[in-house]
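>>> Sequence and predicted structure below; questions after.
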Amino acid sequence: MQGRVGLNQRNFRAMKKTLLTGILLFLSAVPAPISADEKAQGFTALQADKAGADYGFQGEYAGKIRSNDTEVDLGLQVIAEGQGRFAWVAWVGGLPGAGWNGETPLRGAGERQGDVVILKGDTGRGEVRGGSVSVYNMENVRVAELSRVQRMSPTLGRKPPEGAIVLFDGSSADEFEGGRLSDDKLLMQGCTSRKKLGSGELHVEFLLPWMPNARGQGRGNSGVYLQGRYEVQVLDSFGLTGEQNECGGIYSISKPLLNMCLPPLAWQTYDIQFKAAQFGADGKKQADGLITVRHNGVVIHEQVKLTHATTAAPVAEGAEPGPLYLQDHGNQVRYRNIWFNPAKP
């Protein structure tokens, strides 16, 4: 999951110093006023053409940065924070899951001014034209050329194997208590599967809403609860640090190995291997459950012990199977292509 970077320590320090002194990025786009709807705290869009002026700036970029005689891969994430405000994160080695070398990423803030977004650092500048970012150092030497990338999970559209339980295929929401279909035949948040599930593999695809003015747990929040007990968090955590209460986190138990959250309005996947907890005849737990999670095809948890049920879980820990619960936290998260393949006895 980490890229190989041919870089000696001297050049790495010099390159990092170049970045730390600040990158000033100008992201070009067609200027547009901020509407009254976009200024509302709860402004939400589920389609790109409804997302407003800032949407075209947010996203991921990748390329190489030059320091002394060395070129190193660099990933950049640009995050909209509402009403023309932005944040940026730079990942040496490449984007998370695509080469990042594990070093602490570099972060900064910025704002849209007319038809550009300025992401501010101490010195330096950059320009985005036609989907690419040119970054210049303080001596006005171009040190990086980054191109926009739109990553897709390799498990999108994954087909259920023979014997799997299909919970949602877009035809109806009948497999869920409280199940509701959106106008475009997607499953809405806030429902519980009628079938009870034990150990096995879960595949689920989800789409996070565009909520640029929101922050933290109020930004695209839902959750995938195995057996109604153990939550794998669903949240717009694009560009965040990757904590246990952020996207991919096993809530209150374990943060992901890396933050694989894509930008909102991009379809994402969880592929989860789950082994249920074991209980004795006296009802006491003898062994914790185990979970391995792949987020957008990348392992973010491997054989993690589920030491307790999530605090907000609708089902208490126990020996009996439990449902799949898709939490409603008041945000418009959408789901599709959900199936569960029971473990063989």
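Looks like it came in fine.
>>> all contacts plus neighbour counts: C-alpha atoms, from now on.
Fine.
>>> helix/strand/coil for residue 11?
What DSSP: H, G, I helix; E, B strand; the rest coil gives for residue 11 is helix.
>>> and if you look at residue 332?
Residue 332 ends up coil, using three-state DSSP.
>>> now swap in residue 19 and tell me
helix.
>>> Nearest residue to it in space, please, no chain neighbours.
residue 106 (7.6 Å; CA to CA, 6 or more residues apart in numbering).
>>> Show me which strand runs longest in the chain.
strand 70-80 (DSSP state E).
>>> Give the other helices and strands that that strand contacts.
If you count contacts as 3 or more CA pairs under 8 Å, 6 or more residues apart in numbering; DSSP states H and E, strand 70-80 packs onto strand 59-67, strand 85-92.
>>> now that strand against strand 85-92, angle please.
Strand 70-80 runs at 150 degrees relative to strand 85-92, counting by axes from the mean of the first three to the mean of the last three CA atoms, to 10 degrees.
>>> Give me the buried positions along strand 70-80.
71-80 (16 or more other CA atoms under 10 Å).
>>> Next: stretch 166-184.
Residues of stretch 166-184 classed as buried by neighbour count (16+ other CA under 10 Å): 166-168, 170, 173, 176, 179-181.
>>> ok, the residue most central in space within the chain - contacts?
When CA atoms, centre = their mean is applied to the chain, the residue found nearest the centroid is residue 261 (1.4 Å). By CA atoms under 8 Å, 6 or more residues apart in numbering, the residues touching residue 261 are 236-239, 247-248, 268, 295.
>>> And what about it, helix, strand or coil?
When the rule is three-state DSSP, residue 261 gets the label coil.
>>> And it, how far from residue 142?
Taking CA to CA, to the nearest Å as the measure, residue 261 falls 30 Å from residue 142.
>>> Residue 244 now?
38 Å.
>>> all helices of this protein, in order?
Counting by DSSP state H, the chain has these helices, from start to end: 9-20, 36-39.
>>> Would you format those as JSON lines with mean neighbour count and distance to residue 284 included?
Formatted as JSON lines, those follow (neighbours: other CA atoms under 10 Å; distance: least, CA to CA, whole Å):
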{"stretch": "helix 9-20", "mean neighbour count": "15", "distance to residue 284": "53"}
{"stretch": "helix 36-39", "mean neighbour count": "14", "distance to residue 284": "52"}
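>>> Use this one as the comparison:
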Amino acid sequence: MKKQSFLLSLAIIGSLSACVAQGDPKLSEQWKPVPPVINPGSSAQAPSDAIVLFDGKNLSEWVSAKDGSSPAGWLVENGILTVKAGTGDIKTKQQFEDFQLHVEWRTPAKVEGDGQGRGNSGIFLMEQYELQVLDSYGSTTYSNGQAGSIYKQTMPLVNACKGPGEWQTYDVIFTAPRFHDNGMLKSPAKITVLHNNILVQNNTTIAGATEYIGLATYKKHGPLGIKLQDHGNPVSFRNIWLRKL
């Protein structure tokens, strides 16, 4: 290093050291880039930068998960989307990777069945990683199958269920899995879930695609949709929106 450059470096280091010694607050201030400004919305309104997947009007953003037909076969009435038993799962037309998702859901007010037969549905992130929807209020089932669980994988930290017929919320932060070119897993999916504003999954690692029988495994894939499950129960949904991350 040339003598002049060396002396300049010493001068800069000395100046910074002096600033630190004097407690200069500017050293820890970041001015750019500036975060974009959005309208955060309200309990009934999506943020201004969100993709509205269901606004209570129609199923224009959804198709049948079985054959891709449109419109999807579930019922839309009074701003509410309800499972029509036997029509099959539905999924979004758009596909996503990392996202923030808000879903409001309600199990039937009239309790029928018990355990897994009581107000059962599911939200499949990227069409294959299931966040369980279930009436788990005063009901007993296996812990990693109750509401707030990553189905058959990770039980919720607490049971935050409201009673049958009450509207409930899921707020989800999801990081998609990444794969090497040869199909091997590079990094697994991660999920954080607030159920009725209570943390029930804290940066949880997802073991693979949801399986009813057997262990979860990964298969390489790219962006995929959000799928809602027809489990035969008239579970309802409203105010569904998503923000890409």
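Yep, that arrived. Computed from a predicted structure; not experimentally measured.
>>> Next, format the helices of structure 1 as CSV and append distance to residue 89 of structure 1.
Shown next, in CSV, are those (distance: least, CA to CA, whole Å):
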stretch, distance to residue 89 of structure 1
helix 9-20, 11
helix 36-39, 24
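>>> To residue 230 of structure 1, which of the ones you listed lies closest?
Across the helices of structure 1, residue 230 of structure 1 has its closest neighbour in helix 36-39 (34.8 Å, CA to CA).
>>> Would you mind finding the match for residue 152 of structure 2 in structure 1?
Under the alignment (TM-score structural alignment), residue 152 of structure 2 pairs with residue 252 in structure 1.
>>> nearest residue to its match other than its sequence neighbours?
Residue 252 of structure 1 sits nearest to residue 244 (CA to CA, 6+ apart), 6.0 Å away.
>>> Next, count neighbours for that neighbour.
17 (other CA atoms under 10 Å).
>>> Just confirm it contacts residue 257, I think it does.
No: with contact defined as CA atoms under 8 Å, residue 244 of structure 1 and residue 257 do not form a contacting pair (10.1 Å).
>>> how close does the aligned partner of residue 191 of structure 1 in structure 2 get to residue 64 of structure 2?
Residue 191 of structure 1 maps onto residue 90 of structure 2 when the alignment is built from TM-score structural alignment. Distance of residue 90 of structure 2 to residue 64 of structure 2, computed by CA to CA: 5 Å.
>>> Same question for residue 57 of structure 2.
From residue 57 of structure 2 across to residue 64 of structure 2, the span is 18 Å (CA to CA).
>>> Residue 230 of structure 2 now?
Taking CA to CA as the measure, residue 230 of structure 2 falls 11 Å from residue 64 of structure 2.
>>> Check residue 51 of structure 2 too.
Residue 51 of structure 2 is 19 Å from residue 64 of structure 2, by CA to CA.
>>> same deal with residue 15 of structure 2?
On the measure of CA to CA, residue 15 of structure 2 and residue 64 of structure 2 end up 65 Å apart.
>>> do the same with residue 239 of structure 2
The value you get for residue 239 of structure 2 to residue 64 of structure 2, if CA to CA is used, is 19 Å.
>>> With residue 103 of structure 2 instead?
For residue 103 of structure 2, the distance to residue 64 of structure 2 - CA to CA - is 19 Å.
>>> who touches residue 155 of structure 2 in this structure?
143-146, 148-149.
>>> For those, which single residue is the most surrounded?
Neighbour max across these (other CA under 10 Å) = residue 148, 30 neighbours.
>>> correct me, but it touches residue 133?
Yes: with contact defined as CA under 8 Å, residue 148 of structure 2 counts as touching residue 133 (7.0 Å).
>>> wait, what's in contact with residue 204 of structure 2?
154, 190-192.
>>> run the last query once more with 7 Å
Going by CA atoms under 7 Å, 6 or more residues apart in numbering, residue 204 of structure 2 touches 190-192.
>>> mind listing what the residue nearest to residue 252 of structure 1 touches?
Shown in contact with residue 244 of structure 1 (CA under 7 Å, 6+ apart): 250-256.
>>> Counting only strands, which of those make the cut?
Using DSSP E, none of these sit in strands.
>>> now those in a markdown table, with distance to residue 135 of structure 1?
Output for these, formatted as a markdown table (distance: CA to CA, whole Å):
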| residue | distance to residue 135 of structure 1 |
| --- | --- |
| 250 | 37 |
| 251 | 38 |
| 252 | 39 |
| 253 | 40 |
| 254 | 36 |
| 255 | 33 |
| 256 | 31 |
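>>> By neighbour count, which of the residues you listed wins?
residue 250 (27 neighbours).
>>> you'd agree that one is up against residue 234?
No: between residue 250 of structure 1 and residue 234 there is no contact under CA atoms under 7 Å: 9.8 Å.
>>> counterpart of residue 125 of structure 2 in structure 1?
In structure 1, residue 125 of structure 2 lands on residue 226 (TM-score structural alignment).
>>> and the closest residue to that match other than its chain neighbours, what is it in contact with?
Spatial nearest neighbour of residue 226 of structure 1, chain neighbours left out: residue 324 (5.4 Å); criterion: CA to CA, 6+ apart. Residue 324 of structure 1 is in contact with 192-193, 225-228, counting by CA under 7 Å, 6+ apart.
>>> Could you rerun that using 8 Å?
192-193, 196-197, 224-228.
>>> Measure how buried the residue lying closest to residue 177 of structure 1 once chain neighbours are set aside is and give me the count.
Excluding its sequence neighbours, the residue lying closest to residue 177 of structure 1 (CA to CA, 6+ apart) is residue 192, at 5.2 Å. Residues within reach of residue 192 of structure 1, counting by other CA under 10 Å, total 22.
>>> Also residue 137 of structure 2?
Neighbours of residue 137 of structure 2 under the rule other CA under 10 Å: 15.
>>> do residue 205 of structure 2 as well
By other CA under 10 Å, the residues close to residue 205 of structure 2 number 18.
>>> how about it, what's its partner in structure 1?
Alignment note (TM-score structural alignment): residue 205 of structure 2 maps to residue 305 of structure 1.
>>> Also residue 55 of structure 2?
Residue 55 of structure 2 maps onto residue 169 in structure 1, by TM-score structural alignment.
>>> One more: residue 162 of structure 2?
Aligned partner of residue 162 of structure 2 by TM-score structural alignment: residue 262.
>>> quick check: stretch 64-73 of structure 1 aligns to which part of structure 2?
Aligned by TM-score structural alignment, stretch 64-73 of structure 1 corresponds to no residues of structure 2.
>>> Return the distance of the residue lying farthest from the centre of structure 2 relative to residue 50 of structure 2.
Distance from the C-alpha centroid of structure 2, by CA atoms, centre = their mean, peaks at residue 3 (57.2 Å). Relative to residue 50 of structure 2, residue 3 of structure 2 is positioned 56 Å away (CA to CA).
>>> Fine by me, we can end here.
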